[in-house]
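J.: Turn this into a model:
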Amino acid sequence: MKLPPLLQRLNLNLGFPRLPRPQLLLHRSQHGGRSRMAVPRCSRRRRNILLVSSAVLLLVLGIFTHLYRVEAELSATWRPSPQDVIFASKPLPPPPPRDGFLYTSFELPFRTRGRDVVDRGGRKFVLASVNWYGASDERFVPGGLDVRHRREIARTVKRLGFNSVRLPYSDEMLYSNPVVDPDAVRANPDLLGRKALDVFVETARALSDEGVAVVINNHITSATWCCGADPCDSGWSNDDENSIIGGIPGVSFCRVGQTEKQWVGNWMLVMSRLKDVEGVIAADLRNEVRGIWGTMPWNKWADAAERAGGRLMEMNEGWLVVIGGTESGNDLRGVRERPVRLFVTTAGGKKGGGDGEGEEEVMGGRESATREVKDRVVYEAHVYSWSGWGSTEGRYARRKYDSFARSMRRNWAYLVEENIAPVWVGELGAPRDPGVGDATYWHNLMRFLGEANADFGYWAINPRKPHGNTTETYGLVLDDWETPVLDYRLRAMRELVDENLGAAKAHGDGWRGLL
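T.: You can find the predicted model right below:
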C-alpha cells in the first residue's frame, strides 16, 4: 500500500528504515522456459560472508595443524648414537695438558690479531668457556658455593675440559651489595659475613688461582633470570636518553633504574676490585642487548660500547673488551660498516705505553691526548635452538645444515672467515634430554664451529637455577657440583677440541685452542 505524501515525508524525516525491494532473478526451468524468483540481496551478502569466514577458518586451522605437527616432530624423543652411549658409560677422559691449555702457559696480556686472540708472543689462545651463573640472580651469589668450595668448583671446570669461565653479575648486585645469606656460602666459611661484591671477587680469584681464565659479564640490570620481555633489562640503560624506553630525567619507570653513566660506573667499580687478579682477561660489556621487535640499532649500542670500553682501557689496557651482538646476541652484521674502536683520553699529554695511535688536542687551556687502543675488541654471538625465530626459514631447531650455516655466516661468522675480528659464541647449550629439534641444532652448531674454528662458551655448568631451586636442564654437573653429566654434549665438545688441535698442529702455529 502506498503511503500518503505527508506520511512519506514523516517516514523520511523520522529516519524510519526503508525495506529493501525484492530482487527478481531469472533462471531456466526444467522445460527450457524462464521463471522469476525473488531472492533478497542481503541473503547473497550473508552467503558470501559465510563462505569467506569458512575459508579463513579453514586456513587458520590448517596453519595451526601444520605448526602442531612441526612442534610435535621437533619435540619427539631423540635417541643418542651408539658413540654417545659408549662415551656415557666410561669415565670422563682427562683434560688436555696444562701447557697450551690454561692461560698460565701463555704470555699475558692477550690481544687480538685478525680473527684470533693471541698472547704477547703471538701464540693463539681459544676461549673454550663455560658459564657459571648466580651472582646475576636474586641471591647475588655464584651457584654451588653452598655445596662446594669455590676452588673445588674451579678444578671441576678444568676437569670437564674448559679453560675459561664467563662470570655474570647484575647491576642490582652493586647497588644493593648486601651481606650474603649464610646458607648460600655454607661450603665457603671464609665468605660468611661478606658482601656480595666480595664473594664475586673471591670467586673470580679462585678461578684465576686454579689457572682458569675469567671473563666478567654484565648480565642484567635487575637481579633476576635473564632474559624476559621486560624492556627495563633489555639494554645497558633504562633511565636516560640512551634507553630503549626513552627516559625522563628524574623519573624512572623501572624497579631498578639505571643511566649509562651509572652502568659505566658499575663497570669501573667491579674491575677496580679485579685489577690484581691475573686470570681476569676480559670484560663482556652487556648480555643480549635487544630492542622491542628489532628496534635496537647496532650503531647506538656500538657508541655506548666505545664509551664504556674506553674507560676500561684507561684503567687497564691489558684487558680484552667483549661486545655482543644486538637482537639478543644474534646479530653482528653491523660490525662490517661500523666496527667498535676503543679510545683513551688523558689530560696533560699522551699516556705512556700501549700500541695505539693518537692525536693531541687543547681542551680548556690544557693539552689533552686521545689515542686509539687497538687489538682489544672481541665480538660475541649467542646461538640457541630457538634463535632465528623471526626468519622465514624458521628457528634453528628446524633448519637443515645449509640453511643454518648461511645464517651463521650472515650474522657473525663472516668476521672470522674473512679474518676481520675474533668472535666468541659466548652462549650456546642444549638440554640433557633433547628433542629432535634440540639435537638437530646442537649437531649443526658443533659442525659449524669445527669448520669455523670459533671460540665458544657453554651455558651452563650449574645443575640448578637460583629461583625456586629448580633443575637446570642444560647443566653439566649433578647437584653435588662435582659429578659430570656424560652425554652427547661433552662428547661433541671434546671432539671439537680434537679437530682444532689437529688443525693447529698441521699449520704449525702452536696450540689453536683447547676445550
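
J.: alpha carbons only for contacts and neighbour counts from here, please
T.: OK.

J.: Excluding residues flanking it in the chain, which one is nearest residue 477?
T.: residue 484 (4.4 Å; C-alpha to C-alpha, 6 or more residues apart in numbering).

J.: Please work out how many residues are found near that neighbour.
T.: 21 (other C-alpha atoms under 10 Å).

J.: count of neighbours near residue 69?
T.: If we define neighbours as other C-alpha under 10 Å, then residue 69 has 12 of them.

J.: Check the gap between it and residue 366 for me.
T.: Counting by C-alpha to C-alpha, to the nearest Å, the gap from residue 69 to residue 366 is 70 Å.

J.: ok, now residue 321?
T.: For residue 321, the distance to residue 366 (C-alpha to C-alpha) stands at 30 Å.

J.: Could you also give me the structure for this second sequence? I'd like to compare it with the first:
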Amino acid sequence: MKRLRIVGYAIAAVCGLVVTTAASPSLAAPAGRAHPAAARPAAAAGTGTGYWHTDGAQLVDATGAPVRMTGINWFGAETGNYLPHGLWARNYRDMVDQMAGLGYNTLRLPYSNEMLKAGSTPNGIDYNKNPDLAGLTGLQILDKVIGYAGSKGMRVILDRHRPDSAQQSPLWYTPAYPESVWIDDWKTLARHYAGNTTVIGADLHNEPHAVQGGTGSCWGCGSTATDWRLAAERAGNAILSANPDLLIIVEGIDCVPDTGDPQCGWWGGNLSGARQYPVRLDVPDRLVYSAHEYATSVSRQPWFDDPSFPDNLPALWDHFFGYLEEEDIAPVLVGEFGSTLQDPRDGQWLAALMRYMGTGTGGMDFTYWSLNPNSGDTGGILQGDWTSVDTKKQAYLDPYLIPPVPPTGAAGAHPGG
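T.: This next block holds a predicted model:
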C-alpha cells in the first residue's frame, strides 16, 4: 500500500526498512495537552453550505459558518483496479451509506494519473452488485461515487496519490508522468468538477519525501526540480485558474534540513518548513496544509521509545504541523493516520492524537486511513468481509465525528452522476 519512511539524516537500510541513527531533540510536553483548536466553540453539525474557504486556521462554508472534515480514506482508484476497492464485494451506495451512518462527513479519494488515461479500464468489480457502473471509465465511476456521497451530505477531497498505478513517487513527477501532465490533469479535474460543491479540495501529491542519498523532495531549497513548496504553488495556482473555489491541500515532506530542522517525520508529515517558506497562492483563503501521522505498528520511530511517551507527542505534533493552527496561520488536515492497534502503544498514540485534534467544528480536520481492510500497514475500519465494522477502532473516533447532514433537493450530485 504505502511507503518506507525516512526519519533521520544518517540512515541505513536494514531488510528493506529505512532506520534512523540520528538522535532526536527532547520534545516532551505535559500529559493530556489538547490542541488549542479543541477550545473553540462547536457550531451546527454537518458540512455547511456551498464551497468552503479558510479563515485563519478555521474552515468555513459559503456563509462563513465553521465546518470541519471528520472523514475517511477510501482507496483503490490509484491502483491497477482504477476504482475504489471493495466493489467486488458490495454495492458502492451501500458503502457510502455505511460511512455516512458511522459519522464520516468527508471522503478522501486517492487516484493516479494513469487512471485518467484512455485504456485504463476499471476492473475487480461485481457488476451484479453494481450494474450502473458497467462500461464506465474510472473517472465516471468516481463521478457516481461522488454524486451519491454528495446526496448524503458528504464532501470529497481528490488525492493525487500516485503518478502511475504501481507505486508512490518521492517527487510529484516521474519520467512517464512529467510535471506538465500532473498539472494538466489537475486542471482537467478542476474544470470537470467546477460547480459541484461536493468536491471541495485538491490534495496535490501524496507524501512527497526525500530518498536515501539526499535526492527527492525538499522544502525551501529553491530548486525548481525538487522544491515541493514551489511545485505546490505552480500546481495550486494552475488549479485555481481553472476553478477558484477549490481548497488547495499541500502535504508536508519528511525532512526539511534547508530550514535547519534536525527532526524528520513521516512521509508527508513534516510542515515545519512552512513557517519560513509558506505556500503562496494567487487566490486568498484557499490554502490547507496536510500532514500524515502513523503508529509504531506501521514503522518504529524514536519518539515511540521515549521514556515520556505518550506525553511527548503533543510537542512533537506542535513542531511538525500543529503550530500552523495554534498560530492561526492556516488549517491543517491530518489526511492519513491509522493503526492495526496490534502494539499496546498504538492505542495510546491514537487516543492522544484524537485529543490533540479536538472536538467540534473548531478541531483539526482529519481523514482516517482507511475504510479498506486491505491496507497492509493499518487494516481498516471495515473487517475482511468488507462489511463488519472494527468497533475497537471506531470507538476511538466516534467522539470526534461530525456526521453529514443530507442536503435538501438534489444539491451535491454531479451533473450526469
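
J.: Residue 322 of the second structure maps to what in the first structure?
T.: Applying TM-score structural alignment, one finds that residue 322 of the second structure aligns to residue 413 in the first structure.

J.: and that match, that's in a helix?
T.: Yes: with DSSP: H, G, I helix; E, B strand; the rest coil as the criterion, residue 413 of the first structure is part of a helix.

J.: I figured it hits residue 453, correct?
T.: No: Residue 413 of the first structure lies out of contact with residue 453 (C-alpha atoms under 8 Å); the separation is 10.0 Å.

J.: out of those two, which sits in the more crowded spot?
T.: A direct count of neighbours by other C-alpha under 10 Å for residue 413 of the first structure and residue 453 places residue 413 higher, at 27 against 22.

J.: For that one, give me its contacts.
T.: 423, 452 (C-alpha atoms under 8 Å, 6 or more residues apart in numbering).

J.: again, only this time at 10 Å
T.: 332-333, 381, 405-407, 419-425, 448-449, 452, 454 (C-alpha atoms under 10 Å, 6 or more residues apart in numbering).

J.: and if you look at residue 27 of the first structure?
T.: 33, 34, 35, 36, 37.

J.: Repeat the analysis, applying 6 Å as the threshold.
T.: 34, 35 (C-alpha atoms under 6 Å, 6 or more residues apart in numbering).

J.: Report the secondary structure state of it.
T.: Per three-state DSSP, residue 27 of the first structure ends up strand.

J.: And for residue 190 of the second structure?
T.: helix.

J.: Could you check which residue of the first structure pairs with it?
T.: Using TM-score structural alignment, residue 190 of the second structure pairs with residue 271 in the first structure.

J.: What range does the top helix by length along the first structure cover in the second structure?
T.: Taking DSSP state H as the criterion, the first structure has its longest helix at helix 41-75. No residues of the second structure are matched to helix 41-75 of the first structure when aligned by TM-score structural alignment.

J.: Which strands or helices does that helix pack on?
T.: Packing partners of helix 41-75 of the first structure (3 or more C-alpha pairs under 6 Å, 6 or more residues apart in numbering; DSSP states H and E): helix 436-452.

J.: now the angle between helix 41-75 and the helix it packs on, please.
T.: With axes from the mean of the first three to the mean of the last three C-alpha atoms, to 10 degrees defining the directions, helix 436-452 of the first structure sits at 60 degrees from helix 41-75.

J.: What residues sit buried inside helix 436-452 of the first structure?
T.: Neighbour counts using 16 or more other C-alpha atoms under 10 Å place 436-442, 444-450, 452 of helix 436-452 of the first structure among the buried residues.

J.: Same check on stretch 496-510 of the first structure?
T.: For stretch 496-510 of the first structure, by 16+ other C-alpha under 10 Å, it's 496, 497, 498, 500, 501, 503, 504, 510.

J.: can you pull the contacts of the alignment partner in the first structure of residue 170 of the second structure?
T.: Superposed on the first structure with TM-score structural alignment, residue 170 of the second structure falls opposite residue 234. Neighbouring residues of residue 234 of the first structure by C-alpha under 6 Å, 6+ apart: 289, 290.

J.: Quickly note the distance from residue 234 of the first structure to residue 461 of the first structure.
T.: Separation of residue 234 of the first structure from residue 461 of the first structure (C-alpha to C-alpha) stands at 24 Å.

J.: Run the chain-centre distance for the particular helix or strand that has residue 186 of the second structure in it.
T.: When elements are assigned from DSSP states H and E, residue 186 of the second structure belongs to helix 179-192. Distance of helix 179-192 of the second structure from its chain centroid, counting by C-alpha atoms, centre = their mean, to the nearest Å, is 19 Å.
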